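1. The sequence and its predicted three-dimensional model are supplied below.
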Amino acid sequence: MIDWVAFTRARNELGAGFVRILGYFREDGVKSVAAIEAAMRAQNAAALIIPAHTLKGEARQFGAEPLGALAERIEVVARDCVEGHDTPDEAISEVAALRGLFERTLSILEAEGDPVVQRRQGFGRRIG
């Protein structure tokens, strides 16, 4: 579910700001998922593109590849529908799966990103 190499790289690069940025991912992700669901209900392919693109990039920043791939599929279908002047019916199953995957992914990321968990994992290890 998570590419731990990418996750660790993000945590190391973001340093002390990691928890804050992960919080932004939560906030942005909740908004993106809601916007994608609303756009699908409205059959508005154009309105799917930006929130799907945003979610894709932010998910991949934290190594959440399945979530990023699902958001990318929604974005690609939406772009194709805009070009073809069609409704985004093809993305219904992806949009239906999105909220659950986002919530599961976020739960894992937040558990692993918790500074208390990081300290506990290092406790008792010998240095040297």
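-> All right, it came through fine.
2. rest of the way, CA atoms for contacts and neighbours
-> Will do.
3. And stretch 112-128, what's buried?
-> With burial defined by 16 or more other Cα atoms under 10 Å, the residues of stretch 112-128 counted as buried are residue 113.
4. now swap in stretch 86-100 and tell me
-> For stretch 86-100, the neighbour count (16+ other Cα under 10 Å) marks 86, 87, 88, 89, 91, 95, 98, 99 as buried.
5. Could you tell me how far the third one is located from residue 41?
-> Okay, so that is residue 88. In this view, residue 88 and residue 41 are 10 Å apart by Cα to Cα, to the nearest Å.
6. Assess the claim that residue 46 and residue 79 are in contact.
-> Yes. Using Cα atoms under 8 Å, residue 46 is in contact with residue 79, at 7.2 Å.
7. Contacts made by the helix or strand hosting residue 30 with the rest, please.
-> Assigned by DSSP states H and E, residue 30 belongs to helix 18-41. With Cα atoms under 8 Å, 6 or more residues apart in numbering as the test, helix 18-41 has contacts from 10-11, 45, 47-48, 51-52, 54-55, 58-59, 88-89, 92, 95, 98-99, 102, 106, 110, 113-115.
8. Please name the nearest non-neighbouring residue to the residue sitting nearest the centre point of the chain.
-> Nearest to the mean C-alpha position of the chain, by Cα atoms, centre = their mean, lies residue 59 at 3.2 Å. Spatial nearest neighbour of residue 59, chain neighbours left out: residue 68 (5.2 Å); criterion: Cα to Cα, 6 or more residues apart in numbering.
9. second one coming, line it up with the first:
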Amino acid sequence: MAIDSSSLVDWTAFQQARSELGAGFVRILGYFREDGVKSVAAIEEAMRCGNAAAIVLPAHTLKGESRQFGAEPLATLAEAIEQIGRQCVETRDRPDEALPHVVKLRPTFEATLTMLEREANPLVPRRGGFGRKVG
């Protein structure tokens, strides 16, 4: 599945998070990685089991953490899964409607995480270079 990596991260929001989090930024990005891996696995497992209730919390967590780093497409995907899960809990249905979103979740998460970590790495040259406007 091809992912348009150019639109995975809102770099303005990313830079704002980096400024606000300061020295804790890299550590918190590490938590995003750990939590995200667990959330994606939990969502996939819940989907395999047809357990709508088990989808809601990891999707909610992934949504919030993604938005913190400007990963809006990932957050939107997690939000759709969360909403379907909540609706299915209320109607006591299986979350089958979430399947197309869940299929996209892991590759979107991995591609997004790769971009975030690459940008956060102090050894990687920044876009624009010295003396040029980053944008």
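-> Arrived safely, thanks for sending. Since the model is a prediction, treat every value here as computed from it, not as a measurement.
10. one step back: narrow the buried residues of stretch 86-100 of the first structure to those in strands?
-> Among the buried residues of stretch 86-100 of the first structure, no member falls in strands (DSSP state E).
11. from those residues, which is closest to residue 16 of the first structure?
-> Residue 16 of the first structure lies nearest to residue 99 out of those, by Cα to Cα, at 28.4 Å.
12. what residues are up against the counterpart of that closest one in the second structure?
-> Per TM-score structural alignment, the equivalent position to residue 99 of the first structure in the second structure is residue 106. For residue 106 of the second structure, the contact set (Cα under 8 Å, 6+ apart) comprises residue 40.
13. Please apply the same query to residue 110 of the first structure.
-> Neighbours of residue 110 of the first structure in contact, by Cα under 8 Å, 6+ apart: residue 22.
14. Could you do residue 71 of the second structure as well?
-> 8, 9, 10, 112.
15. Filter the residues you listed down to the buried ones.
-> The neighbour count (16+ other Cα under 10 Å) marks 8, 9, 112 as buried among the contacts of residue 71 of the second structure.
16. Residue 120 of the second structure: what's its closest spatial neighbour, skipping adjacent residues?
-> residue 26 (7.0 Å).
17. how about the helices in the second structure?
-> Taking DSSP state H as the criterion, the second structure carries its helices at 11-21, 25-49, 53-68, 72-91, 99-120.
18. Could you dump these into a markdown table with distance to residue 130 of the second structure added?
-> Below are those laid out as a markdown table (distance: least, Cα to Cα, whole Å):
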| stretch | distance to residue 130 of the second structure |
| --- | --- |
| helix 11-21 | 17 |
| helix 25-49 | 23 |
| helix 53-68 | 27 |
| helix 72-91 | 28 |
| helix 99-120 | 16 |
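19. Nearest approach to residue 126 of the second structure belongs to which of those helices?
-> Nearest to residue 126 of the second structure, of all these, is helix 99-120, at 7.3 Å by Cα to Cα.
20. average offset between the closest one and the first structure?
-> Superposing on the first structure places helix 99-120 of the second structure at an average distance of 0.4 Å from its equivalents, by mean Cα distance after the TM-score superposition for the first structure.
21. Now do that helix: distance to the chain's middle.
-> 6 Å (Cα atoms, centre = their mean, to the nearest Å).
22. ok so, going back, of the contacts of residue 71 of the second structure, which are reproduced in the first structure?
-> Counting by both residues aligned by TM-score structural alignment, their matches' Cα atoms under 8 Å, these that remain in contact in the first structure are 8, 9, 10, 112.
23. what's the counterpart of residue 90 of the first structure in the second structure?
-> Aligned by TM-score structural alignment, residue 90 of the first structure pairs with residue 97 of the second structure.
24. Return the residues in contact with its match.
-> Counting by Cα under 8 Å, 6+ apart, residue 97 of the second structure makes contact with residue 84.
25. Stretch 66-77 of the first structure maps to which residues in the second structure?
-> Stretch 66-77 of the first structure corresponds to residues 73-84 in the second structure, going by TM-score structural alignment.
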